[in-house]
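Participant: Sequence first, predicted model second:
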Amino acid sequence: MQYPCSWRTVLCALLRIVLCASLYSASAVAENYVLAHNTVKVDNRNKLGERLQASIEAPTEAPTETIDVHGYQVNSIGQSLSASQGYVNQVEIDSRPLLRTGEILEFVPGMVVTQHSGSGKANQYFLRGFNLDHGTDFSTAIDGMPVNMRTHGHGQGYTDLNFIIPELISSIQYRKGSYYADIGDFSSAGAAEFSVLDQYAKPEVSLTLGEYQYQRLFSAGSVKLNDTQLLVGGEQQYYAGPWQDMDEDIRKTNLLMRISKQQENESFSFTAMLYNNRWNAADQIPARAVEQGLIDQYGSLDTDLGGKSKRYSISANWQKGDWSASAYWIQSELNLFSNFTYFLDNPQRGDEFKQVDKRQIWGAEIHASEYFNWLNTPVTLTSGAQTRFDNIQQVGLYQTENKVPFNTLKEDSVDELSMGLWSQLAAELNRDFRLTLGARYDYFALQVENQSPQDSGSENDGLLSLKANLSYQFNDNLEFYLSSGEGYHSNDARGATLQQDAVDILVSSLGSELGFRWFNNENLNISAALWLLELDSELLFVGDAGNTEASRPSKRYGFEFSGYYWFAKHWNIDLELAWSKARYADVQLDEGRYIDGALPFVASTGVNYASKNGWQAAVRYRYFAPRALESYKQVKASSTQNINASLGYQWQQYALKLEVLNLLDSQDHDIEYYYASQLANEASPVEDVHYHPLEPRSIRVTASYQF
């Protein structure tokens, strides 16, 4: 992408300001430390995990505010960097009925979470005109540990959330856009971070039973040992699914143990997590197979698909005053069998293939803040360092028949190291204006060992990203934001060492946003943003095919609106709308301008009721519009609508909850693609729509007991 001169000039000037401020603070910090701590009010939401947001005001003018958090009912005016960030707490998470764990990301306004295969693998995600695949341009983390997988066997940025236990999540913080210096890889569209509970209110055990043999056992509890909390929780799940020709046979186990310690000015936590899963997969099916009566829409052309997945991790987090540090270790494994084209490539033995990914990940982060006065302006300078090392013992693609490999298409071992340095300066220019400037530098080094020596080798690359945010607080209830920043995602390391059609390691983006937030301090919270995002020419490694595929420069823009209204003491309603337009930026004679799968419109709304006498209810509606399935928009996907509902009652230690998923039994499709495949009775390939249906209406009942 060729940035306009004015953009580059402004961004470079902002970087110089950040660096100058850093040098100034080093000499002035000792002299101004006491003064700064008497005049600086640190953002209350730092305690909730948004480390870079600081509200700096003199106590005589604005005393420190205590925030009572009720779901989205958070007044972050004077604290947010942009209009497109937010916070969701445990109360809101517990109130929403979910078909799959991955749908927890739909708390991000405008995000759509779908599935094209078995429930054991990562979901498909859509946001801001992106078909994010399994997470390529949206960064996800939990307690400082990354979820996105680099150089993964099934797709770059692979984001599998099945290891998360929703009841043990204390909050979700989301930040859309690329305007935040502490977020690096996979952040062009935005990021979300999950935080784990330190303690569970009361020991609990619950059993959920539902249609299609859905069974889930959950238990959690915590105990205090002197000044230390011990939290233990786990779930066991089985699900056969509604599929006619196969039993999905999901057998999922999740365990979590957390030790935490809180003191007046210091906190520490140590968390261990274990996840095991196996399943059979009902993949997407060609529309013509249903039209010809070969299968039902809940049928399968290949019943020999599925996978196994494991994820073990340990992590530690420490915070003391203005210093924070974290470290983690992750072991991950995936064995996945798929067949999307049936008999197109191999008419005799079929197109079934196996993808393997086995790795260990080590990583750490440290950051600190300094507070000082610069030219009579209160300033916060936050700087940090991050590192991550992926030791991928095996990442491979194999042709199989009846799950038995007969040909190796690609097999590699990869070492991938990244290091990031970032700094962000927040200045309260006066009572109304706040300016935040940021910069980060990322360095990647990788080593690939391929079965073909010519495709082995080492590569490295670095990237400087600049950020800027300006906010104007019109009054205590209304604030405007102007944000801009560069982001990036890494490409698959295997594509960077190819002798032919090699890809760049890092692909940059530039995003901007204009928005506002209005909160009336009682019952209404509104935010809206107009955004723009440009991407460089992207060359991505395609794990399903084992080669590289070039895409073109692109531009996206859109408008988002979020509103949350508490119209009675126990009732609230929300409305989230997102429009986007995504097009390739260049013109090619043999290609159109439309980007496959980009959603032009997404809407969701919900009504929630929670009373002190034990009753709780929720109804949620989601809609996403038709979209182009190929670059000329001659083939479009149909729209999708879905409604989920729940009703619960708690009496003393007992609770009962009823969930109805796909309340109106919609026959819409969860996801659609357009590509060529060949059935067993066909002599040549046929281009067709392939889809995965919404699961039919199902009822689940949960009984809980608190000790």
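Facilitator: Ah, there it is.
Participant: From now on I want contacts and neighbour counts done on CA atoms only, so please keep to that.
Facilitator: Fine.
Participant: Give the closest residue to the residue nearest the centre of the chain in space, chain neighbours not counted.
Facilitator: Centroid-nearest residue in the chain: residue 140, 4.0 Å away (criterion: CA atoms, centre = their mean). Take residue 140 and drop its neighbours on the chain: the residue closest to it by CA to CA, 6 or more residues apart in numbering is residue 192, 5.0 Å away.
Participant: alright, now check it against this:
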Amino acid sequence: MYVRRVRLVHSCLQLAVFASPVLLSAQASHAQAITAQGNMVAIDSNPAKMAKTLQRVSVIGHYDNAVGTSNAASQGIILGSLLQDLPLLRPGEVLEAIPGMVVTQHSGDGKANQYFLRGYNLDHGTDFATGVDGVPVNMPTNAHGQGYSDLNFVIPELVQQIDYRKGTYFAENGDFSAAGSADIYYRNSLLAPFAQVTVGSYDYRRALIAGSFPVFPNRSDAAATSASAGPILLAAVDGLEENGPWRLPEGMRKLNILLRLTDGDATNGWSIDGIAYQAHWNSTDQVPLALIQSGQLCRFCALDPTDGGDSTRDILSGEWHTHDAAGYTKVMAYLEHYQLQLFSDFTFFELRPATGDQFEQEEARNILGTKLAHGWAHNLFDHDSTTEAGLQIRRDYIHVGLFDTEARVPFQTVNDNLVGETEAGLYIENTTEWNEWFRTLAGMREDIVQMNLTSLSLAQNSGSASASRTSPKLSLIFGPWHDTEFFINAGDGFHSNDARGVIYKIDPTTGGPASPVPPLVGAFGEEAGIRTDAIPDLQSSLALWHLNTASELIYNADSDIGSTTPNGASTRYGVEWNNHLMLNNWLLLDADLAYTHARYTHENENGLSGDYIPNAVPKVASIGLTVHDVDGWSGDIKLRYIGAYPLSQDDALVGPSSLVTNLRVQRQLSPRMSLSLDVLNIFDRKYYDISYEQDYRVSTTAPVVPAGITVHPGEPREFRFTLRLNL
């Protein structure tokens, strides 16, 4: 849809009709306009400018990131068309469309992915906040890791767009957003119902059926031609089975159901979503690299054949929004039930030679939350201005525990807790256009967290804690001049810590005194950037950024509260250069490059020598070439490079670089039928999704390896065929 003007306009009209209310936010683009045969269609997210003539903005390719649509060089919108072109190994890889983001896996495919951005090993989402249709995905005080963000329930084919923001500069973003955030929005309707079936290597089988329908199909012509033709129901069922290349069959089984009822448009409307998801899998966790290199263990073998997990997620959410010349209002609420059960073994026989070191991380969680935002247009010193005030409240009721197990049979409780955690954020943000070439975005955010913990296993560890934090934000935007804008951004952010680490008085593993951590950990970021459309058909942006974090959360294989534990303060800086070029009306090139320098600020703060941050990836590159609709053929080839990264704080151990290339070829067989082929890791390169420095002992008779390397191999070449039929 990005290669011809007619298709471009059609796509953007869909965006105008079906986009999420996020487009109404003062943080979204202050004006977007699409020209079709001399006619202008506009979406204006700044009520103060609704009565003014909007500047023409072109939308090119996969990204809606033209000059005048962002408040930072590292902010942007990814159109759903990109996800239709990309060959994806896993659903969570939709986030790899964000420039500089890397998505991998260190365990079974039902588990949350590993995310890497701006020199953060975000583990499973600690410093990157993710939401789906306004519902936050990150889980505080999660059984496995703080901020755990499982995106396996996302259906890529239904994504309308992804709005991403890097850095700490936006008042709307609170917990877990120090490195950035992404909001995924589903479509409200489809052009036609469809069914597709995918089969592939290693017993991969997937079926998806989806369609949208008017709730009142027999409405009168007058109603049908009104601003809203009435409620539309979108329904989808997504089922998957696969075993993967692992010697221990993964046995991944997933069922995902989505019901979405909507009415209205981006100006006035509402939606109600229902999601039901469940998954079961066996895991091949990371294994010692030395065993693979010596031939004692095959590349895709497991040391513990009983690792694995189960996960369920049920969500009911609703939102309502209205927008007029005076301002806008957005209201949403959500209710979620979530369960997770993980069996893992990373150290094998180091801690408990008699039984092995497998442990179970388990939780059952109910979440209730709401988000309110109101914006109003006004004059500030005779300049057009919009102010938005918002309130976000979330309450988690959590039963979370850690248990020692053997072959998935628990025999000892390490900790078992009932946790109530409330997070509340209040923010205000002002956007003012001081003249034609200068605007500001200034905000303030106040966050409060309150934690109550009842320990069912050790009464002395029961207690409560609370904290608050104020986070100012400021962005200065200059231009455009010659289709070029300049940005200066700064702001405070934070992540919360696990309630167990905050409240515990006794370490349940050692029996000694615990070392408590603060409930909230601050971060300060700043950025200078440029975005330009000066070269025809090229969108290009450059960002220079710096970020300080008061406490680093790092991966810890034998942690007694999960897989992330606090470490010392850190500092990062880097550069990102993103380019999206439409070479002609059927050929598109995306090239994104990122470099990061990440260090601890105080050497030996944790008793270790060196200031390197383990698993902080310094170099990332993504290059994609897309061919669209050439005599019914389309295709996409994407290369992803990850540079070598430190595994130990002294940089004595280094994780190897990786280079992976994926290919998708599509053929339109008829107006209703298409066939596509995905070739993942087309050159069958041997690489590792993740490497760690880690203590381990591979058998009861083997010596303990105090600082070894464990790895999770990347998957070999795979083929997947998809037949899609429009119904």
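Facilitator: Nice, thanks for sending it over. From a predicted model like this one, the values you see are computed outputs, not experimental measurements.
Participant: sorry, back to before: now do the same for the residue nearest to the centre of the first structure: its match in the second structure.
Facilitator: If you follow residue 140 of the first structure across to the second structure using TM-score structural alignment, you land on residue 130.
Participant: Superpose on the first structure and give me the mean offset of whichever strand or helix holds that match.
Facilitator: According to DSSP states H and E, residue 130 of the second structure maps onto strand 128-132. On superposition with the first structure, the mean distance recorded for strand 128-132 of the second structure (mean CA distance after the TM-score superposition for the first structure) is 0.4 Å.
Participant: moving C-terminal of that strand, what's the next helix or strand?
Facilitator: Remark: after strand 128-132 of the second structure, the chain's next helix or strand is strand 135-136, criterion DSSP H and E.
Participant: what stretch of the first structure does the helix or strand just after that following strand fall on?
Facilitator: Of the helices and strands lying after strand 135-136 of the second structure in sequence (DSSP H and E), the nearest is strand 159-166. Taking TM-score structural alignment as the measure, the first structure aligns residues 169-176 with strand 159-166 of the second structure.
Participant: circling back to that earlier point, the aligned partner of the residue nearest to residue 140 of the first structure in the second structure: neighbouring residues, count only.
Facilitator: Aligned by TM-score structural alignment, residue 192 of the first structure pairs with residue 182 of the second structure. The tally of other residues near residue 182 of the second structure (other CA atoms under 10 Å) stands at 22.
Participant: can you tell me the helix or strand for residue 182 of the second structure?
Facilitator: strand 180-186.
Participant: helices or strands up against that strand?
Facilitator: The criterion is 3 or more CA pairs under 8 Å, 6 or more residues apart in numbering; DSSP states H and E, and the helices and strands that strand 180-186 of the second structure contacts are strand 128-132, strand 159-166.
Participant: What lies in contact with it?
Facilitator: Strand 180-186 of the second structure has contacts (CA atoms under 8 Å, 6 or more residues apart in numbering) with 19-20, 95, 127-134, 158-168, 173.
Participant: excluding its backbone neighbours, what's nearest the counterpart of residue 658 of the first structure in the second structure?
Facilitator: Mapped onto the second structure by TM-score structural alignment, residue 658 of the first structure lines up with residue 677. Nearest in space to residue 677 of the second structure, with sequence neighbours left out and distances taken as CA to CA, 6+ apart, is residue 721 at 4.7 Å.
Participant: residue in the first structure matching the one you found?
Facilitator: Aligning on TM-score structural alignment places residue 721 of the second structure opposite residue 701 in the first structure.
Participant: Make sure its match is actually in contact with residue 208.
Facilitator: Yes - counting by CA atoms under 8 Å, residue 701 of the first structure does reach residue 208; the two are 5.5 Å apart.
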